[in-house]
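A.B. asks: Quick one, fold the following:
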Amino acid sequence: MRIYPTMELQNGRCVTLDKGRLDEAMIWHVNPVDTARSWAADGAEWMHLTDFDAIEGRDTNSELVEEIIRTAELPVQLAGGMRTREQVEHWIDKGAGRIVIGTLAAWDPNLVKELAKLYPDQIVLAVDVWQGHVMTEGWRSQSAFTPDTFIEAFEGTPFAAILATDIDSDMEDIEAQLGLISGLAEKSRTPVIASGVVRTTDDISRLAYIHNIAGALVSRALFRKTIDLSDALEVARTAHEPVAEFQ
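C.D. replies: Have a look, this model is predicted:
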């Protein structure tokens, strides 16, 4: 299982949100570029980056995002505001390793299928679930899709992964979140990356044993320092190693 240290940007600063509330961001007083480099130095193979300003249609962070992609020394999985073909292709041209698409997939599924075929292993489908439906536009609008029908609509599409988030669960209700995400992973033929469920290294251990969970985003716990990235990477790496029988 792969750990994706996760950075969320708003007005050039690292932030974390509670259930996507953009007006209630918790600001972390760290340098985004230095932080990304430190993750590479700790051994991360990928990082995830969400641009909250892009979700609101602003390019405030575009130069910073470009700098992180260029200098982080690890591939970047980029999310936020990918509402057109041009935006997706722009960031692929800028060097993003993967592009996460949610809203556009609900608006124009055929276009997203085409993009996934043009850029195999570079497009990630975001499945953000609230009260049994997939949410779009930065978790503000409820689509007609249930998560199961949304995933089924893209059967056979060569996505790099599906990024699954249970918005509905309380932040402390790890059991409910794991239940929804593991259910989606079981029904999907595409590997699933879990979002919003890692608070401790024990959560990583539990995720590692769920079928078809290929990775997990880790954000707030890193900034709060309740998880050390090196420890998280080691737990993910060794979770499936065989244990010698006691003699």
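
A.B. asks: use CA for all of it now, contacts and neighbours both
C.D. replies: Noted.

A.B. asks: can you give me the strands for the chain?
C.D. replies: Assigned by DSSP state E, the chain shows strands spanning 2-10, 13-16, 26-28, 47-51, 76-79, 98-101, 123-130, 133-136, 141-142, 161-166, 192-195, 213-218.

A.B. asks: Need those strands in JSON lines (columns: distance to residue 226 and mean neighbour count).
C.D. replies: Shown next, in JSON lines, are the strands of the chain (distance: least, CA to CA, whole Å; neighbours: other CA atoms under 10 Å):
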{"stretch": "strand 2-10", "distance to residue 226": "13", "mean neighbour count": "23"}
{"stretch": "strand 13-16", "distance to residue 226": "15", "mean neighbour count": "21"}
{"stretch": "strand 26-28", "distance to residue 226": "14", "mean neighbour count": "14"}
{"stretch": "strand 47-51", "distance to residue 226": "18", "mean neighbour count": "24"}
{"stretch": "strand 76-79", "distance to residue 226": "23", "mean neighbour count": "24"}
{"stretch": "strand 98-101", "distance to residue 226": "27", "mean neighbour count": "26"}
{"stretch": "strand 123-130", "distance to residue 226": "25", "mean neighbour count": "25"}
{"stretch": "strand 133-136", "distance to residue 226": "29", "mean neighbour count": "23"}
{"stretch": "strand 141-142", "distance to residue 226": "32", "mean neighbour count": "15"}
{"stretch": "strand 161-166", "distance to residue 226": "21", "mean neighbour count": "24"}
{"stretch": "strand 192-195", "distance to residue 226": "17", "mean neighbour count": "26"}
{"stretch": "strand 213-218", "distance to residue 226": "11", "mean neighbour count": "23"}
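
A.B. asks: closest one to residue 203 among those?
C.D. replies: Of all the strands of the chain, it is strand 213-218 that lies closest to residue 203, at 9.8 Å by CA to CA.

A.B. asks: so how far is the longest helix seen in the chain from its chain's centroid?
C.D. replies: The longest helix of the chain (DSSP state H) is helix 174-187. Its chain's average C-alpha position is 15 Å from that of helix 174-187, according to CA atoms, centre = their mean, to the nearest Å.

A.B. asks: list the buried ones in it?
C.D. replies: 176-178, 180-182, 184-185 (16 or more other CA atoms under 10 Å).

A.B. asks: for stretch 197-214, same thing?
C.D. replies: Judged by neighbour count using 16+ other CA under 10 Å, the buried positions of stretch 197-214 are 197-199, 201, 204-205, 207-208, 212-214.

A.B. asks: one more to put side by side:
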Amino acid sequence: MRFTLYPSVDIVNAHALTSRTAIAATLGHDMKAERLGSPIDLALAFQDAGARWIHVVDLDAAAGKGSNRHLVFELLKQVRANVQVCGGIRTENDVAQLIDAGCGRINIGTAALENPHWCESLFKRYGEKIAIALDVRESDSGYRLTSRGWNDESGDVWPKLALLDQLGCPRYVVTDVNRGGNMNHPNLRLLEAMTKRTSRPIVSGGGVSSIDDIFALKAIEVEGTVLGQALHCGSLSYGEIEAQLRQTATV
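C.D. replies: This next block holds a predicted model:
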């Protein structure tokens, strides 16, 4: 199985921000925004570096604070790589418009937690073009789901995972919200537990800080990972990671 990297374009107020400050803005924390420029230019830069997939997050829409959908549509026009879009996608019309605009995959988060049975028709109609985003916070009471830009809690993860599996979810994007933007290593324990409870492919999010983290994820048979802060701050290079993955694949 080829491990897939998803460099992230995190959009807040029409700007691409580093994952760390984009998440802080979404959660209402007082932190100076670290701008990376135009979301479209950043996506094109990742494409030029060889990215086959790009992960685009409208964080304003996710938190219900606005929308950057016009920018997402323009990005879809200009970028040839596959684009995975998430944030504020809550209606069938949202899904249809993005698919018609050329979106390669749509991640549905809050809407799937609030009305999982609604997603069943999407799975049947769009198949692999739909994934469910499970944003998880680890606490003393276990793994708890979060929604609406990580601002609300939405119950225990395992019953919802079982239901979504039953309804036919093709893929999950699993993020430990305590690690998003923090470069404090992926939550391998959570991800391993996920791989044991579902046979569906899993893409991880949050915490990657080194190539060792990438290989640790690959070893537990996670399908791929979203790369945000480590790329945004320059501690990792997309091209160098891909080169090392190719090198190990030929050994």
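
A.B. asks: Make CSV out of the strands of the first structure and add distance to residue 68 of the first structure.
C.D. replies: Formatted as CSV, the strands of the first structure follow (distance: least, CA to CA, whole Å):
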stretch, distance to residue 68 of the first structure
strand 2-10, 10
strand 13-16, 12
strand 26-28, 17
strand 47-51, 9
strand 76-79, 8
strand 98-101, 14
strand 123-130, 19
strand 133-136, 26
strand 141-142, 30
strand 161-166, 21
strand 192-195, 21
strand 213-218, 18
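
A.B. asks: And those: which comes nearest residue 239 of the first structure?
C.D. replies: Of all those, it is strand 2-10 that lies closest to residue 239 of the first structure, at 11.0 Å by CA to CA.

A.B. asks: Test my guess that residue 164 of the first structure contacts residue 181.
C.D. replies: Yes. Counting by CA atoms under 8 Å, residue 164 of the first structure does reach residue 181; the two are 6.3 Å apart.

A.B. asks: Residue 202 of the first structure matches what in the second structure?
C.D. replies: Mapped onto the second structure by TM-score structural alignment, residue 202 of the first structure lines up with residue 212.

A.B. asks: oh sorry, the question was meant for residue 140 of the first structure
C.D. replies: Superposed on the second structure with TM-score structural alignment, residue 140 of the first structure falls opposite residue 151.

A.B. asks: number of nearby residues for that match?
C.D. replies: Residue 151 of the second structure has 13 neighbours, counted by other CA atoms under 10 Å.

A.B. asks: Next one: it from residue 24 of the second structure, what distance?
C.D. replies: Distance of residue 151 of the second structure to residue 24 of the second structure, computed by CA to CA, to the nearest Å: 11 Å.

A.B. asks: do residue 132 of the second structure as well
C.D. replies: As judged by CA to CA, residue 132 of the second structure and residue 24 of the second structure stand 23 Å apart.

A.B. asks: cool, residue 88 of the second structure as well?
C.D. replies: Distance from residue 88 of the second structure to residue 24 of the second structure, counting by CA to CA: 17 Å.

A.B. asks: Of these two, which one has the most company?
C.D. replies: With neighbours defined as other CA under 10 Å, residue 88 of the second structure and residue 24 compare such that residue 88 has more, 27 against 16.

A.B. asks: Please name the nearest non-neighbouring residue to the residue mapped onto that one from the first structure.
C.D. replies: Counting by TM-score structural alignment, residue 88 of the second structure corresponds to residue 81 in the first structure. Leaving aside its sequence neighbours, residue 81 of the first structure sits nearest to residue 55 (CA to CA, 6 or more residues apart in numbering; 4.1 Å).

A.B. asks: Surely the one you found and residue 139 touch.
C.D. replies: No. Between residue 55 of the first structure and residue 139 there is no contact under CA under 8 Å: 9.9 Å.

A.B. asks: my guess is residue 178 of the first structure meets residue 195, correct?
C.D. replies: No. Contact criterion CA under 8 Å: residue 178 of the first structure and residue 195 do not qualify, at 9.9 Å.

A.B. asks: if we can go back for a sec, make TSV from the buried residues of stretch 197-214 of the first structure and add distance to residue 107 of the first structure to it.
C.D. replies: Below are those laid out as TSV (distance: CA to CA, whole Å):
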residue	distance to residue 107 of the first structure
197	27
198	30
199	33
201	37
204	33
205	36
207	31
208	33
212	27
213	26
214	27
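
A.B. asks: Can you tell me which of those comes closest to residue 64 of the first structure?
C.D. replies: Nearest member of those to residue 64 of the first structure, counting by CA to CA, is residue 198, at 26.4 Å.

A.B. asks: check contacts around that closest one.
C.D. replies: Contacts for residue 198 of the first structure (CA atoms under 8 Å, 6 or more residues apart in numbering) come out as 204, 216-218, 221.

A.B. asks: Equivalent analysis for residue 127 of the second structure, please.
C.D. replies: Neighbouring residues of residue 127 of the second structure by CA under 8 Å, 6+ apart: residue 170.

A.B. asks: let's go with 10 Å and repeat that
C.D. replies: Counting by CA atoms under 10 Å, 6 or more residues apart in numbering, residue 127 of the second structure touches 105, 120-121, 168-171.

A.B. asks: Now distance to residue 159 of the second structure too, for the residues you listed, in JSON lines please.
C.D. replies: Formatted as JSON lines, these follow (distance: CA to CA, whole Å):
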{"residue": "105", "distance to residue 159 of the second structure": "24"}
{"residue": "120", "distance to residue 159 of the second structure": "16"}
{"residue": "121", "distance to residue 159 of the second structure": "20"}
{"residue": "168", "distance to residue 159 of the second structure": "14"}
{"residue": "169", "distance to residue 159 of the second structure": "14"}
{"residue": "170", "distance to residue 159 of the second structure": "17"}
{"residue": "171", "distance to residue 159 of the second structure": "16"}
